[in-house]
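> coords please:
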Amino acid sequence: MSQKNETVVLVVSLVVTLALVAIGAWWFTKGSGTNLGGLAGNPSNPSETKTTSPQLNQSVQEHVSAGEKLLIPANPTPEKQAAIKAIASGNYAEAITQLEASLKSDRNDPETLIYLNNARIGKQKSYTIAASVPISTDLNAAQEIMRGVAQAQNEINRAGGIKGIPLKVLIANDENNSDIAKQIAAAFIKNSQILGVIGHYASDVTLATADTYQSGGLVAISPISTTVKLSGRSRYVFRTVPSDYVAARALADYMLQKLKQEKVIVFFNSQSGYSQSLKSEFVTAVSLGGGQVINEVDLSDPNFNAAQSIEQAIEGGAQVLMLAVNTGTLDKAMLVVQVNGKRLKILAGDDVYTPKTLQLGGLAAENMVLAIPWHIGANPQAEFTKAANQLWGADVNWRTAMAYDAAKALIAGIERNPTRIGVQQSILAPNFSAQGAAGNIKFLPSGDRNQSVQLVTIQAGSDNPWGYKFVPIPK
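Below is the predicted model:
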């Protein structure tokens, strides 16, 4: 078969396989007790807080909810729909009954748990934080983040609150869009009840909102954004996830020291700040370690050709391919994996850690090595892990763990000084620390978290629909 025909067959195969993605998303969200590879899916002084936020303009207000509106419209239970109406009318007792019933039939719905905890607060005094997530563009990732936030809120409120005052959480759907996120950030600043924000998702979106949070004196902690451009960007923007500097060096060291290979081809997306950051840091780390980058291939190039890129790399002596790609180019990345056919060893960043990689990668993705912040398989006895399994009835992944840590950091800051400036000063204090899912939470003056990454690999596994799962590599 000619190279052209092989490529056509691979493309057709991938298109057919994409039909399974919707099924996979359902399975991760509605799974019956386990989630393969640790991928969940199936993140001023106290005053009487109102459910709605009158400070928000109408368009932004539609993106924000404390329970009075449904932000995740897909397949809500009848009880959840009834609860939303009850909260909107101020009938918190009815909302509590309905939300508790909804959780019995859909226990791993984080939106429901957050609204339940908010309804239990009712009109009591409370501290408020917000979580801005990409609900309408990446629901699975949004729910993963919300699970971490919901778990932290549930834990602190069940323990009596922050020095006796419960924690309320607002949810915002920023659509992973910089313009919308900036409007939401501006609205958060105007709402004096909000003491901190968990967000955002994409590095570009977090970068776009940094000046807004700085100008408003409101702390934002991203559980996901890894670009090195965030380091030192703002005295009010932090992150619980290690930066691309850390991940890139871990992958480069693995290639040079463990695989004993020196030549690599890198695939990236020039339209993504995260992808650009990870690519640049990896190229630098490989060069400093004595390796050589044969070529850098931009997946957003209209002339991109997976088969041609791989063949040229092999002819140039490449032994490894690195996927420094973002979720928006994951389909193209999986085409690269299929075309490669296990000829070159594969490395990848944390955006490749998704169910879709297992679905579309299959056998061709076996033994791929990824750098992620945390993996449940490496921390099976941790308190967070056991509590998460009991709460959600499923394994959780690194996005949930990092969102939990972001919420725990804000809770610790509020406990020290429940004002916006107090939270910021507390988090920056040299003696600040909080216990999170991934160990102790401490921030550098740059806003970065001083933490290593976890390398995982894809291995065959009979306990999932696709026959493959992510497995931690012992440190």
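
> when you work out contacts or count neighbours from here on, use the C-alpha atoms and nothing else.
Will do.

> work out for me the element the residue most central in space within the chain sits within.
Residue closest to the average C-alpha location in the chain (CA atoms, centre = their mean): residue 399, at 3.8 Å. Secondary structure from DSSP states H and E places residue 399 in helix 398-416.

> the residue nearest to the centre of the chain touches residue 141, doesn't it?
Yes - using CA atoms under 8 Å, residue 399 makes contact with residue 141 at a distance of 7.5 Å.

> please provide the structure for the following sequence as well, for comparison with the first:
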Amino acid sequence: MAAKDENVRLLISLGIAGVMVAGILWLVSNFSAKTANQPKTPLRISPELNIPSSPEWMSKGEKILVTADKTAEKEAGINAFKSSDYGTAIINFQASLQKQRNDPESLIYLNNAKIGNSKALKVAVIAPIGTSLNEAQETLRGIAQAQEEVNISGGINGVPLQVEIASLNNVGQIEKIDTELVKDSSLLAVVGFGRNEELYRKNSLVRISPNSGRRSQDGQNQTQMLGDSKYVFNISPNRNIFTQALAEYIVKKQRRTNIVICRDSSSSNNQQTSNTERPNQEVVKEYSDLIAQFGGKVTSTECDLGAGNFSASNFISRATSDGAEAVLLIPRFTNINPVIDIAKENRGRLALFGSQQLYSARVLKFGQGDVKGMVVAVPWHRDANRNMSPGNSFAEKAAKLWGGEVSPRTATAYDAMQVIIAGLKEDSTRQGLQKVLSNENFSAMGATGKIQFTRSGDREGGVFLVKIEPCDPAKPCPSGTGYDFVLVQ
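From the prediction side, this is the model:
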């Protein structure tokens, strides 16, 4: 009897369990049917895990900043890079470079894609892509060449170098770029022109400018006024070295004692406002003082290349009437047409001299025989250090990589990277890099020769003088214009 009662209780339990299971299945089915018809809520990542994207003007390979060099392959590489499909990105960037050999942005992105998600040492470059595209590309070629060479050789102590590009699209954006860069703790150094040196010092971030420093009215460099903890270094010698070299050459070597100076008051809104490209009354005063110091004088002839009513013929007429023997031309980088007009109108009457902005293929192309004999002060020339490494100089390697001659801006950007690379080999931290570069015994070898810095952070060393001469018809003309810049011996 007891066994029978036990069986009954077992059957009842099984029945109740079955009912409960059926009920649960019905509830699940009913809930699923309802939710299937409701819009799906996207998965949200918690703020702690959400990694913010970089600004639209900054890229390691996920954006095209230089649209002038856009190809279908480059766009495909960008899309693959954004999806972290680095293998596909590599293939497409390589294909794009087959079409656009001299596109430095693609070469930088290609090297970044080869790194992928691996450990890397990150450096940023500020390039004026939206304000002076030619200047930006010249700068990026120096950066890309240095990155390519160091990564091919095994990186920095075995770690590859990653480059991030920050595009300067207007002058008012400079401080925003500075602020964005210094807050990136993974960034070890910056190449390019910036405005707020104190900001870099406070955030222990080194910035290397490919250009020259500028002295204040009391003769001090701004970096000196910030104390010994300098974080900004200049690859080109201080600007007064350029002015001194050219002024001395004009008066003492060429024996021209009556000089007229042409400044340029045109707006700088369409270009990067850099210390080497701010021809104004301050620069005119620097040249005037030095010319007087060497025994010459500046005539009172007014010459403003940026004036809306500027007339080259009227200027030459007034200058010769005032007894001028030479004209010193200090244009803005983007405003060389008045210089060409003066050269054409001059017809050899006045000796021509110019600031480093005139070291340009555009001057050779449009000036031709009219600019023959013009002397310009520059930080680099392809023949300056060729003897240091015959057959393997920077100029020769650059010509092979880019398919043609490169400018001093490419050379100084390359040297900025060589300084950073040499420093990171000794210490790959922000503070450590600053200490290495500040050491009075620090030096690096670059396109412009041995690089060392003064206590103020300026480049030690001199400048080169070059003269425009016709190319030898029996030899290839590097510029392709029939004229070239040759070193003044």
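
> just give the TM-score of the two.
Once superposed, chain against chain, the TM-score is 0.82 (TM-score structural alignment, normalised by the length of the first structure); 412 aligned residues with a CA RMSD of 2.1 Å.

> the helix holding residue 399 of the first structure maps to which residues in the second structure?
Counting by TM-score structural alignment, helix 398-416 of the first structure pairs with residues 408-426 of the second structure.

> tell me which residues in that stretch are buried?
Residues 408-424 are the ones in stretch 408-426 of the second structure that count as buried (16 or more other CA atoms under 10 Å).

> tilt between whichever helix or strand comes after the helix holding residue 399 of the first structure and helix 398-416?
Remark: after helix 398-416 of the first structure, the chain's next helix or strand is helix 420-428, criterion DSSP H and E. Going by axes from the mean of the first three to the mean of the last three CA atoms, to 10 degrees, helix 420-428 of the first structure is angled at 120 degrees with respect to helix 398-416.

> neighbouring contacts of helix 420-428 of the first structure?
Helix 420-428 of the first structure has contacts (CA atoms under 8 Å, 6 or more residues apart in numbering) with 44, 195-196, 217-219, 236, 409-410, 413-414, 416-417, 432-433, 442-445.

> swap in 10 Å and give it another go.
Identification of contacts with helix 420-428 of the first structure by CA atoms under 10 Å, 6 or more residues apart in numbering yields 44-45, 192-196, 216-220, 235-238, 409-419, 429, 432-434, 441-447.

> counterpart of residue 76 of the first structure in the second structure?
So, by TM-score structural alignment, residue 76 of the first structure is matched to residue 70.

> how many neighbours does residue 226 of the second structure have?
14 (other CA atoms under 10 Å).

> any idea how far it lies from residue 191 of the second structure?
20 Å (CA to CA, to the nearest Å).

> swap in residue 221 of the second structure?
Following CA to CA, the distance that separates residue 221 of the second structure from residue 191 of the second structure is 19 Å.

> same deal with residue 63 of the second structure?
Taken as CA to CA, the span from residue 63 of the second structure to residue 191 of the second structure is 20 Å.

> how about residue 184 of the second structure?
15 Å.

> please apply the same query to residue 262 of the second structure.
31 Å.

> look at these two and report which has more neighbours.
Neighbours per residue (other CA under 10 Å) separate residue 262 of the second structure from residue 191, with residue 191 holding more: 26 against 23.

> residue in the first structure matching the more buried one?
Counting by TM-score structural alignment, the partner of residue 191 of the second structure is residue 198.

> distance of its match relative to residue 170 of the first structure?
10 Å.

> against the second structure, where does the longest strand seen in the first structure fall?
Criterion DSSP state E: the longest strand present in the first structure is strand 125-133. Mapping strand 125-133 of the first structure onto the second structure (TM-score structural alignment) gives residues 119-127.

> buried set for the matching stretch?
Buried, per 16+ other CA under 10 Å, within stretch 119-127 of the second structure: 120, 121, 122, 123, 124, 125, 126, 127.

> from those residues, pick the one nearest residue 158 of the second structure.
Nearest to residue 158 of the second structure, judged by CA to CA, of these is residue 120 at 9.4 Å.

> so who does the aligned partner of residue 59 of the second structure in the first structure touch?
Aligned by TM-score structural alignment, residue 59 of the second structure pairs with residue 65 of the first structure. By CA under 10 Å, 6+ apart, residue 65 of the first structure lies in contact with 51, 52, 53, 71, 111, 115, 130, 169, 170, 171, 172, 173.

> ok, now which ones touch the fourth one?
Taking CA under 10 Å, 6+ apart, we find residue 71 of the first structure in contact with 62, 63, 64, 65, 111, 135, 136, 171, 172, 173.
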